[in-house]
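Participant: Fold the stuff below for me.
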Amino acid sequence: MQRPGFAQAWQALEEEYAALATLLQARSEAGLTQEEVAARMGTTKSAVSRLEASLRSPTHSPSFATLRKYAHACGKRLVVTMV
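Facilitator: As a prediction, the model looks like this:
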């Protein structure tokens, strides 16, 4: 039996994990390490690591500009959709 609110909590987390999976897939498809993405973004490996981890954090939300830089570093375009 599910606890009350469990489904709502899962749905909220599902969006963050889907976004993280998208970032990691883009980096993987580009064949890049965090260090290589960082160099292309003009930042540090630890900043890229924090960015990837921040998508699972309820207290930190990366900016659109940062996500766009990450996408471009991976040879992608950032597109936001609502479904």
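Participant: drop to CA atoms for contacts and neighbour counts, all remaining ones
Facilitator: OK.
Participant: And the residue nearest in space to the middle of the chain, which helix or strand is it part of?
Facilitator: Per C-alpha atoms, centre = their mean, the C-alpha nearest to the average position across the chain is that of residue 20, at 3.7 Å. Per DSSP states H and E: residue 20 is located in helix 6-30.
Participant: let's see this one next to it:
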Amino acid sequence: MEEARQRRELLNALAAIRSHSQISQSTVAKRIRTSQPAIARLEAGIIDPRLSTLQRYAASVGKRIQWTLVDA
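Facilitator: Just a heads-up that it's a prediction; the model follows:
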């Protein structure tokens, strides 16, 4: 459950950054070589994205993902 919450928070943050930056889903899709509907599904949490997809999405809006390891 915690992992799902963290993934949802990350996706929400990426979508908020995209929206705040006035970057369309279509633009993100073109930048990471996917379709706009795929970006919509990603932001809606319908699909479970790969790490590489999240990294490309972040880069497309001028950000990078920083990971931290913590005790389980």
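Participant: what's the following helix or strand past the helix holding residue 20 of structure 1 packed up against?
Facilitator: Of the helices and strands lying after helix 6-30 of structure 1 in sequence (DSSP H and E), the nearest is helix 34-41. Judged by 3 or more C-alpha pairs under 8 Å, 6 or more residues apart in numbering; DSSP states H and E, helix 34-41 of structure 1 is in contact with helix 45-54, helix 64-73.
Participant: What sits closest to residue 42 of structure 2 if chain neighbours are left out?
Facilitator: Of all residues not flanking residue 42 of structure 2 in the chain, residue 49 sits nearest, at 6.9 Å (C-alpha to C-alpha, 6 or more residues apart in numbering).
Participant: same deal with residue 58 of structure 2?
Facilitator: The nearest residue in space to residue 58 of structure 2 (C-alpha to C-alpha, 6+ apart) is residue 64, at 5.3 Å.
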